[in-house]
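1. here you go, sequence then predicted model.
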Amino acid sequence: MTTARDRFTGRTALVTGAGSGIGRTVALALATEGARVVAAGRRPEPLAETVRLIEEQGGKALAMSADVSLAADAEALVRAAVEHFGSLDVAVNNAGVFRGGPPLADLPEHDWHTQLATNVTGVYLALRAQIRQMRTQPAGGAIVTVSSTFGLHAASPGAAAYSATKAAVTALSRGAALDHIRDGVRINVVSPGATETSMSLRPGETETDRAERARATLPLGRIATTQEVAAAVLYLASDDAASVVGTDLVVDSGGSL
């Protein structure tokens, strides 16, 4: 049996949205456990910092600027993983955007299309490219999509469009899991609730304000850390979850109960 420190030794992992927040934490955690990491995102500077942090701890990583809403970019990420590191064994589809605040009737159409393009089309294109590679490999692969409790588990004012995209992401990933498990590709979902990232801050809210709100409203009394979400992602991506297929693992401090 592998230990907690070597579950991904000899494996290549692709993480989208790896320049900050949950994505960066997942990339670092995978590297800590032995994975070679392709860190993907739109902006090169944060990705370079993620790679620097991985290399500082002795890991191997490659930064790749990409827009996952473009098929050519999604395919280029998979190609880079195989060309640089020899395989694609794990993929974490974490890239996502939130354009919310106003009620749905006042949401600009551009914001709807932006969220749909990245959150839904981007996941579809990423899954398609990743599965096509993984099903050619003798050992297959594991994919984890980062969705949200907004969608199938919870709702919030000003987040109707975002919630719709995340519900679609969960359904898309679970459907793909059923389609491709016999191809040796195991797909699951992690749905975080409020997490220690800037996305969970309400307009004008400080981190102290957010902590006070969490103490009053969440059963656990606090929001999740990015490390806790990453732990759920790594579990589903690892052989520890070898018989877990198409699950949606909620990490939300009890908020959707």
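-> Nice, thanks for sending it over.
2. use CA for all of it now, contacts and neighbours both
-> Fine.
3. helix or strand right after the longest strand seen in the chain?
-> Counting residues, the longest strand found in the chain (DSSP state E) is strand 185-192. Downstream of strand 185-192, the next assigned helix or strand under DSSP states H and E is helix 207-217.
4. which residues does the longest strand of the chain contact?
-> 131, 134-135, 140-149, 170, 173-174, 176-177, 180-181, 229, 232-233, 236, 244-252 (C-alpha atoms under 8 Å, 6 or more residues apart in numbering).
5. among those, the buried ones, what's the PyMOL command?
-> Remark: buried members of those, expressed as a PyMOL selection using 16 or more other C-alpha atoms under 10 Å:
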select buried, resi 131+134+135+140+141+142+143+144+145+146+147+148+149+170+173+174+176+177+181+229+232+233+236+245+246+247+248+249+250+251+252
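6. filter the contacts of strand 185-192 down to the ones in helices?
-> Residues of those located in helices (DSSP state H): 131, 134, 170, 173-174, 176-177, 180, 229, 232-233, 236.
7. residues contacting the one residue sitting closest to the centre of the chain?
-> Centre of the chain computed as the mean C-alpha position; nearest residue by C-alpha atoms, centre = their mean is residue 94, 2.3 Å away. The contact partners of residue 94, taken as C-alpha under 8 Å, 6+ apart, are 15-18, 22-23, 145-147.
8. pull the most distant pair out of those residues.
-> 18 and 147 (15.0 Å; C-alpha to C-alpha).
9. now do the SS call for residue 100.
-> coil (DSSP: H, G, I helix; E, B strand; the rest coil).
10. am I right that it is in contact with residue 158?
-> Yes - using C-alpha atoms under 8 Å, residue 100 is in contact with residue 158, at 5.5 Å.
11. the more surrounded of those two?
-> residue 100 (20 against 17; other C-alpha atoms under 10 Å).
12. what's the distance between the more buried one and residue 86?
-> 40 Å (C-alpha to C-alpha, to the nearest Å).
13. one more: residue 251?
-> 33 Å.
14. pull out the buried residues from stretch 224-241.
-> Here stretch 224-241 shows 224-230, 232-238 as buried, counting by 16+ other C-alpha under 10 Å.
15. got another, please set it beside the one above:
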Amino acid sequence: MDEHGGHVSGGADGGPRVAVVTGGGSGIGRASALALLRDGWAVALAGRREEALEETAELAGPDAARALCAPTDIRDPAAVAALFAAVRDRFGRVDLLFNNAGAPAPRRPIEEVDDGDWERVLGTIVTGAFLCSREAFRAMRGQSPPGGRIINNGAPSAYAPRPNAIAYTTAKHALLGLTRSLALDGRAHGIACGQIDVGNVAPADGSPQPPAMQADGSMAVEAAIPVERFTEALLMMASMPTDSNVQYLTVLPTAMPFVGRG
């Protein structure tokens, strides 16, 4: 059966499923790429820092044979087009796009937000996801068998903001709209799109969880989960045939403030 009928392996030749992971050089992107590789996927690691991507591949051990390190500025349309061309040249198709890349910005009141911080956050999270999704649609519609899946890395801030985080909150709200549009427009082409909104993830180096600003302006150390809780959710969604979709999935510590941020 093809992907519309329940086939969850890769191309028509029975090879591995092929994923593109943005922000694959650190954090959730690195953990997700490694989890996909362990699960038998071929993975293209996209990110701006080539050395970080290569470190991710090295951590994969023997599975690195199915990894492609592709330094890419996802804010650049030409660079994104080149990324997907390289993936198709190497692996023949694209079964999964994980839009994960983000950009940090200092938490400041709106009157102190720097233009560059705003543009970097929106450019990476929103424009970058759009450009990658556009190329993924082009690849997925034309391949045989057709179809695929896009998973966006959202956040609780797509629904409930934190104080002094206007750029990040705006970007994640926009990403939610992108997820919904992709899910609707992908129906006719066997392209499923969903979003994972993950709460506090414990630092990978084992350092203490930093305090976070609460709705009343106070600071508190909140509960956190290991990154494996996220990758488990990602693999579950990625393994489904594309005639089924998880539209939104929120994964967060049970004790983390979320609804109302109270």
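-> Everything's here; your move. Keep in mind the model is a prediction, meaning the values are calculated, not measured.
16. give me the aligned partner of residue 135 of structure 1 over in structure 2.
-> Aligned counterpart of residue 135 of structure 1 in structure 2: residue 141 (TM-score structural alignment).
17. now swap in residue 96 of structure 1 and tell me
-> By TM-score structural alignment, residue 96 of structure 1 lines up with residue 102.
18. wait, its match sits on residue 127?
-> No - contact criterion C-alpha under 8 Å: residue 102 of structure 2 and residue 127 do not qualify, at 10.9 Å.
19. what do the two both touch?
-> In contact with both residue 102 of structure 2 and residue 127: no residue, using C-alpha under 8 Å, 6+ apart.
20. tell me how many other residues surround residue 74 of structure 1.
-> Other residues within reach of residue 74 of structure 1, judged by other C-alpha under 10 Å, total 24.
21. counterpart of it in structure 2?
-> Per TM-score structural alignment, residue 74 of structure 1 is aligned with residue 80.
22. go on, residue 164 of structure 1?
-> By TM-score structural alignment, residue 164 of structure 1 lines up with residue 170.
23. grab the nearest non-local neighbour of the alignment partner in structure 1 of residue 92 of structure 2.
-> In structure 1, the residue equivalent to residue 92 of structure 2 is residue 86, according to TM-score structural alignment. Excluding its sequence neighbours, the residue lying closest to residue 86 of structure 1 (C-alpha to C-alpha, 6 or more residues apart in numbering) is residue 12, at 7.8 Å.
24. possible to save the contacts of residue 94 of structure 1 as JSON lines with distance to residue 79 of structure 1?
-> Shown next, in JSON lines, are the contacts of residue 94 of structure 1 (distance: C-alpha to C-alpha, whole Å):
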{"residue": "15", "distance to residue 79 of structure 1": "14"}
{"residue": "16", "distance to residue 79 of structure 1": "14"}
{"residue": "17", "distance to residue 79 of structure 1": "18"}
{"residue": "18", "distance to residue 79 of structure 1": "18"}
{"residue": "22", "distance to residue 79 of structure 1": "24"}
{"residue": "23", "distance to residue 79 of structure 1": "20"}
{"residue": "145", "distance to residue 79 of structure 1": "19"}
{"residue": "146", "distance to residue 79 of structure 1": "22"}
{"residue": "147", "distance to residue 79 of structure 1": "24"}
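25. now, which of those residues sits nearest residue 114 of structure 1?
-> Nearest to residue 114 of structure 1 among these is residue 17, at 15.4 Å by C-alpha to C-alpha.
26. next, count neighbours for the residue mapped onto that closest one from structure 2.
-> In structure 2, residue 17 of structure 1 lines up with residue 23, judged by TM-score structural alignment. Residues lying near residue 23 of structure 2 (other C-alpha under 10 Å) number 29.
27. so which strand or helix has the residue nearest to residue 23 of structure 2 when sequence neighbours are not counted?
-> Closest residue to residue 23 of structure 2 apart from its sequence neighbours, by C-alpha to C-alpha, 6+ apart: residue 101 at 4.2 Å. If you go by DSSP H and E, residue 101 of structure 2 is not part of any helix or strand.
28. verify the stated contact: residue 101 of structure 2 with residue 29.
-> Yes - if you go by C-alpha under 8 Å, residue 101 of structure 2 and residue 29 touch, sitting 7.3 Å apart.
29. overlap of the contact sets of the two?
-> By C-alpha under 8 Å, 6+ apart, the residues touching both residue 101 of structure 2 and residue 29 are 22-23.
30. hmm, back to that, which parts of the strand or helix carrying the match of residue 74 of structure 1 are buried?
-> Using DSSP H and E, residue 80 of structure 2 falls within helix 77-91. If you call a residue buried by 16+ other C-alpha under 10 Å, then helix 77-91 of structure 2 has these buried ones: 77, 79-81, 83-85, 87, 91.
31. tell me the one of those nearest residue 112 of structure 2?
-> Out of these, the member with the shortest distance to residue 112 of structure 2 (by C-alpha to C-alpha) is residue 77, at 30.0 Å.
32. the closest one against residue 133, yeah?
-> No - assessed by C-alpha under 8 Å, residue 77 of structure 2 is found out of contact with residue 133, at 11.2 Å.
33. which residue comes closest to residue 161 of structure 1 once chain neighbours are left out?
-> residue 112 (6.3 Å).
34. burial measure for that neighbour, as a count.
-> Neighbours of residue 112 of structure 1 (other C-alpha under 10 Å): 19.
35. run a quick neighbour tally on residue 10 of structure 2.
-> Residue 10 of structure 2: 23 neighbours (other C-alpha under 10 Å).
36. just list the residues touching it, thanks.
-> 16-18, 95.
37. ok, 10 Å please
-> 2-3, 16-19, 41-42, 91-95, 145, 148 (C-alpha atoms under 10 Å, 6 or more residues apart in numbering).
38. tell me which residues in stretch 184-198 of structure 2 are buried?
-> 186, 189-198.
39. what range in structure 1 matches it?
-> The aligned range for stretch 184-198 of structure 2 is 178-192, by TM-score structural alignment.
40. mind checking how far the matching stretch is from the chain centre?
-> Computed by C-alpha atoms, centre = their mean, to the nearest Å, the chain-centroid distance of stretch 178-192 of structure 1 equals 14 Å.
41. again with stretch 112-125 of structure 1
-> Using C-alpha atoms, centre = their mean, the offset of stretch 112-125 of structure 1 from its chain centre is 14 Å.
42. check stretch 184-202 of structure 1 too.
-> 6 Å.
43. what do you get for stretch 46-61 of structure 2?
-> Distance, centroid of stretch 46-61 of structure 2 to centroid of chain: 16 Å (C-alpha atoms, centre = their mean).
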